[in-house]
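Enquirer: sequence unavailable; structure follows:
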């Protein structure tokens, strides 16, 4: 009788509101799914906020209206938390880009959605749901969820290890110790970056003191091709890439977006500046202004209208090309439809027109092509744009190679500089969706750069192997190379020696930036910082 009374009293106490705590219910699936994603390296769990949400959900609430309010608050908090733990771009960045995103074609938006949520993920999610519903019938899922979160807390690290002493590499390739008397002083990544900016501020190039050069300069600024892309699509052996006099094999473009990358190329004479500073140009730093002082007339050509993201306007207002006439591409054949539903015109037709309209005065022509941009749709091609990338890349390289042949046959003196803006990134990684370029990863910013000089007396060098520049370089080295060739005066009695030009180029630490994102190399490892947050190793 006493035992029965004790049991009854015990049950009453345990079911008292003070002790009766609810389980997570279906929320257990949310937390367990996140733990599974953490094991695959697809999420970085913010343990404090997850335990806070866990506690919020299991606190006893006995008023029905409050239960509903709690579920609504939890749903909003859980969604925001999951997004912040993912490797997706910061949400405010998505809002900033909304005006551009809404110009994308419906076909391209659908393609991006398919990349965001692959069919394999959908199948895995459905299987996980079924498995959870089955196990929940006879297991205490709240207890299992708590154990899973605690195991993540016990086994997860506390972030990247602090960075100790380092060597700063200045632009002439010499390594300088950061401590005194040969010792290395411990530095944070932020300090290393600030030292890099300070060193770059000391780098200034000016046009060489020579008379008007006797050759034109054609700068081919290519959107969406990197060394990774060339390798992924078996184009490393394309004949065009073998025709360089000088090939930069370890060049970093400084950004993974077209506008900033192009501005860095055109403003290179003042070194690598912080991202926000490139939108406050110093006229004396622009290569177009410096070349104008030597007698070069500027010209802008593109195989697109330049309206997307105000690209043409940026070139003119921030790139030092405000006085350059723009050759409207609309009179040339259309080869494809762009990701924003505008027309893309023939690279070869535009460049052939350039060659046929050369004047007696030296010209600096800036040519930008978006033939390889993600989302472009070839005329007559069915399927997603990613599947046509190899065909578009082959065509563009063939067009460039054909242009080289015609320049040689013309006998005209021309220096061609091919500089990609960034890669296509069609493989993606755990930080970034395929085709997206929010984070300036090495696979996006490590791009091939080549220089080739044509003209009387230069043809015999065509069969020679390219001279490789293997040290890490930036756009500063490209401007230096152009000026080095001008100083040699190859068509005015001087001797063209590309090996001498390549030997004297400055070395620069790889640093790449977009708005709110910095990627920096340190002792062979790349580190990333997003929105002034903590630095962490970039491990794709």
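Expert: Everything's here; your move. If you're wondering where the values come from, they're calculated on a predicted model, not measured in any experiment. Numbers count the residues shown, from 1 in each chain.

Enquirer: C-alpha from now on. contacts and neighbour counts both.
Expert: Noted.

Enquirer: doesn't residue 453 belong to a strand?
Expert: Yes. Under DSSP: H, G, I helix; E, B strand; the rest coil, residue 453 falls within a strand.

Enquirer: helix or strand for the residue lying closest to it once chain neighbours are set aside, which one?
Expert: Nearest residue to residue 453, sequence neighbours excluded (CA to CA, 6 or more residues apart in numbering): residue 415, at 4.4 Å. Take DSSP states H and E as the rule and residue 415 turns out to sit in strand 414-420.

Enquirer: the residue nearest to residue 453: how many residues sit nearby?
Expert: Around residue 415 there are 20 other residues, counting by other CA atoms under 10 Å.

Enquirer: and the strand holding residue 415, how far from the chain's centre?
Expert: Relative to the chain's own centre, strand 414-420 is displaced by 21 Å; criterion: CA atoms, centre = their mean, to the nearest Å.

Enquirer: what residues does the helix or strand just after that strand touch?
Expert: Following strand 414-420 in sequence order, the next helix or strand is helix 442-445 (DSSP H and E). Contact with helix 442-445 is made by 225-228, 252-256, 421-425, 437, 512, as judged by CA atoms under 8 Å, 6 or more residues apart in numbering.

Enquirer: cool, stretch 195-210 as well?
Expert: For stretch 195-210, contacts defined as CA under 8 Å, 6+ apart pick out 168, 170-171, 269-274, 285, 290-291, 293-294, 480, 483, 486-487, 509.

Enquirer: just the buried residues of those.
Expert: Neighbour-count burial (16 or more other CA atoms under 10 Å) is assigned, among these, to 168, 170-171, 269-274, 285, 290-291, 294, 480, 483, 486-487, 509.

Enquirer: the structure to be compared is supplied as follows:
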């Protein structure tokens, strides 16, 4: 009798220690909602462990309460990790640059993270949870969903968790992913097929994607488009002008309605599927200046490269005078230093004295009027047309956060893009009238992320998404005896900087400028192809079997959310 009365209270006391998730139910329901809509890079096992920590019964009520306080920073860190937001490494590496932003620009960036529709949906979810928790043990449903997600991680989805047409942005769907219309594909419409590109066999598992990326970089390390050791005696002098525009991708051109701008009618050659390989200015400029070798990893960009890799150095050895021109001071992010140290650009910066200021940059530094900069180049280069020259011109008017003097509000992107396109159109028209022998190559650094996506808000470029790295590249030969007729030749194959180097190598003797007939097919046929691989310090985006995948901070590959 005594044993019976003593065991009953112990049993009841044991059950009461399972107190449920309480307010943490809303935390997990919010995550499930974001996962459903593709806004999370959900780590199922980590969340299950965190849930188990919250559920584990603790008899002492004070220790139970202490656990909830200790769980707050852990929950915040886990939530951050489950999002696509930049990680601590990225924030630390760019801390000095962020410190250079103006206060108005920082405030503008913060407001972009506020999605009022999502705030409203989160409030509705909160009310629904508070209402239903009066009658239902919500913890039971939350735990069941979490267990289901973990089962899907191990077995793959048997029943689709996502809305129709929505690709999951989570590790639980690592075998899925949707095609991206803006990324280069082979003409067959399926997996990339080219002798320049490693085969993409096998399912898109993390192991297979890591192996393919390694084979890509190994293959690229062997590729090169060397320029000739010397020019023939009958070589013709001309000017090469490479215009490197910050923050311009095809997606930005489409968003601003500038696809039919007269600028496009000037080009002889347009690369429709060109991949910039990065979403930041310094690495983009280095990749362009090292165009004569295959695509290196982000880490190897900051290691010495072979002498044959530096395009402008190669041209200088052939007698081209090297020039450097910018419409900004190049101090932010040590851009000018990186161009010199890692891009091999030796030429002094062209004189910027007395240039009119068109905009103020996001850090308050001047952005000079590009027409004035180009006119100064015309004046200085026009003094001697018997020598060849190669000029690298970096432009900043489209960068996020630029504003007009006297107005701290960021200037409208479309207004700035329209002005830049008008200026470039007028410049090309002018040199055409002057009949100067100029090979103009316009290569954007990266896009502006004007529209943003599920991974990044507008203007954020920590992850080099296809919409950011898929940039328009145009080539114009001015001053030809037999200029190209008709619409531009479109290069649809997946291309990158190696194709530009090859095009320059095929034109370096200048004979096309004086030829009675130019073989445009020979000039543009069989240019090197490069698979769309883009990389920043903490993020890599590749296209595998026609679908984009992303890897953050060396973790697992997941389908890029569409």
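Expert: Alright, I've got the coordinates. No experiment lies behind these values; they were computed from the predicted model shown.

Enquirer: end-to-end on stretch 282-294 of structure 1?
Expert: This stretch, stretch 282-294 of structure 1, spans 19 Å end to end (CA to CA, to the nearest Å).

Enquirer: now stretch 199-213 of structure 2
Expert: Criterion CA to CA; first-to-last residue distance in stretch 199-213 of structure 2 is 11 Å.

Enquirer: ok, now stretch 504-524 of structure 2?
Expert: 11 Å.

Enquirer: and stretch 465-482 of structure 1, by the same measure?
Expert: Using CA to CA, one end of stretch 465-482 of structure 1 lies 20 Å from the other.

Enquirer: which bit of structure 2 covers that stretch?
Expert: Residues 487-504 of structure 2 are where stretch 465-482 of structure 1 lands when matched by TM-score structural alignment.

Enquirer: now tell me what touches that stretch from outside.
Expert: Contact with stretch 487-504 of structure 2 is made by 184-187, 224-225, 265, 267-277, 287-288, 291-295, 311, 523-524, 527-532, as judged by CA under 8 Å, 6+ apart.

Enquirer: pull the number of nearby residues for the counterpart of residue 222 of structure 2 in structure 1.
Expert: Under the alignment (TM-score structural alignment), residue 222 of structure 2 maps onto residue 202 of structure 1. For residue 202 of structure 1, the neighbour count with other CA under 10 Å is 12.

Enquirer: identify the residue nearest the spatially most central residue of structure 2 in space, chain neighbours excluded?
Expert: Residue closest to the average C-alpha location in structure 2 (CA atoms, centre = their mean): residue 464, at 2.2 Å. Excluding its sequence neighbours, the residue lying closest to residue 464 of structure 2 (CA to CA, 6+ apart) is residue 279, at 5.0 Å.

Enquirer: and that neighbour, how far from residue 257 of structure 2?
Expert: Note on residue 279 of structure 2: its distance to residue 257 of structure 2, by CA to CA, is 22 Å.

Enquirer: one more: residue 38 of structure 2?
Expert: 28 Å.

Enquirer: just give me the match in structure 1 for residue 282 of structure 2.
Expert: For residue 282 of structure 2, the residue aligned by TM-score structural alignment is residue 259.

Enquirer: ok, now which ones touch its match?
Expert: Contacts of residue 259 of structure 1 (CA under 8 Å, 6+ apart): 311, 314.

Enquirer: helix or strand: which one has it?
Expert: Assigned by DSSP H and E, residue 259 of structure 1 belongs to helix 258-266.

Enquirer: what span of structure 2 is the following helix or strand past that helix aligned with?
Expert: Where DSSP H and E defines the elements, the next helix or strand beyond helix 258-266 of structure 1 is helix 287-292. Under the alignment (TM-score structural alignment), helix 287-292 of structure 1 falls on residues 311-316 in structure 2.

Enquirer: ok, stretch 503-510 of structure 1 next?
Expert: Aligned by TM-score structural alignment, stretch 503-510 of structure 1 falls on residues 525-532 of structure 2.

Enquirer: for the matching stretch, what is the distance to the chain centroid?
Expert: Centroid separation for stretch 525-532 of structure 2 versus its chain: 20 Å, with CA atoms, centre = their mean.

Enquirer: just stretch 233-250 of structure 1 next, same as before
Expert: Distance of stretch 233-250 of structure 1 from its chain centroid, counting by CA atoms, centre = their mean, is 21 Å.

Enquirer: check which residues of it are buried.
Expert: 235, 240, 241, 242, 243, 244, 245, 246, 247, 248, 249, 250.

Enquirer: next one: stretch 521-537 of structure 1
Expert: By neighbour count with 16+ other CA under 10 Å, stretch 521-537 of structure 1 contains the buried residues 521, 522, 526, 527, 528, 529, 530, 535, 536, 537.

Enquirer: report the mean deviation for the match of helix 287-292 of structure 1 after fitting onto structure 1.
Expert: Mean deviation of stretch 311-316 of structure 2 relative to structure 1 after superposition (mean CA distance after the TM-score superposition for structure 1): 0.6 Å.

Enquirer: ok, how many other residues are close to residue 229 of structure 1?
Expert: Neighbourhood size, residue 229 of structure 1 [other CA under 10 Å]: 23.

Enquirer: same thing with residue 76 of structure 1?
Expert: Neighbour number of residue 76 of structure 1 under other CA under 10 Å is 10.

Enquirer: check the one 10 residues further on too.
Expert: The tally of other residues near residue 86 of structure 1 (other CA under 10 Å) stands at 20.

Enquirer: quick one, helices of the stretch 201-350 of structure 2?
Expert: Taking DSSP state H, counting those that start in this stretch as the test, the helices found in the stretch 201-350 of structure 2 are 206-220, 250-255, 281-289, 298-301, 311-317, 335-343.

Enquirer: winner for burial among the ones you listed?
Expert: Highest mean neighbour count of the helices of the stretch 201-350 of structure 2: helix 281-289, a mean of 25 (counted as mean count of other CA atoms under 10 Å).

Enquirer: average distance between it and structure 1?
Expert: Averaged out, helix 281-289 of structure 2 is 1.0 Å away (mean CA distance after the TM-score superposition for structure 1).

Enquirer: what's next to the strand holding residue 415 of structure 1, contact-wise?
Expert: Taking CA under 8 Å, 6+ apart as the rule, strand 414-420 of structure 1 contacts 215-226, 253, 407, 447-455.
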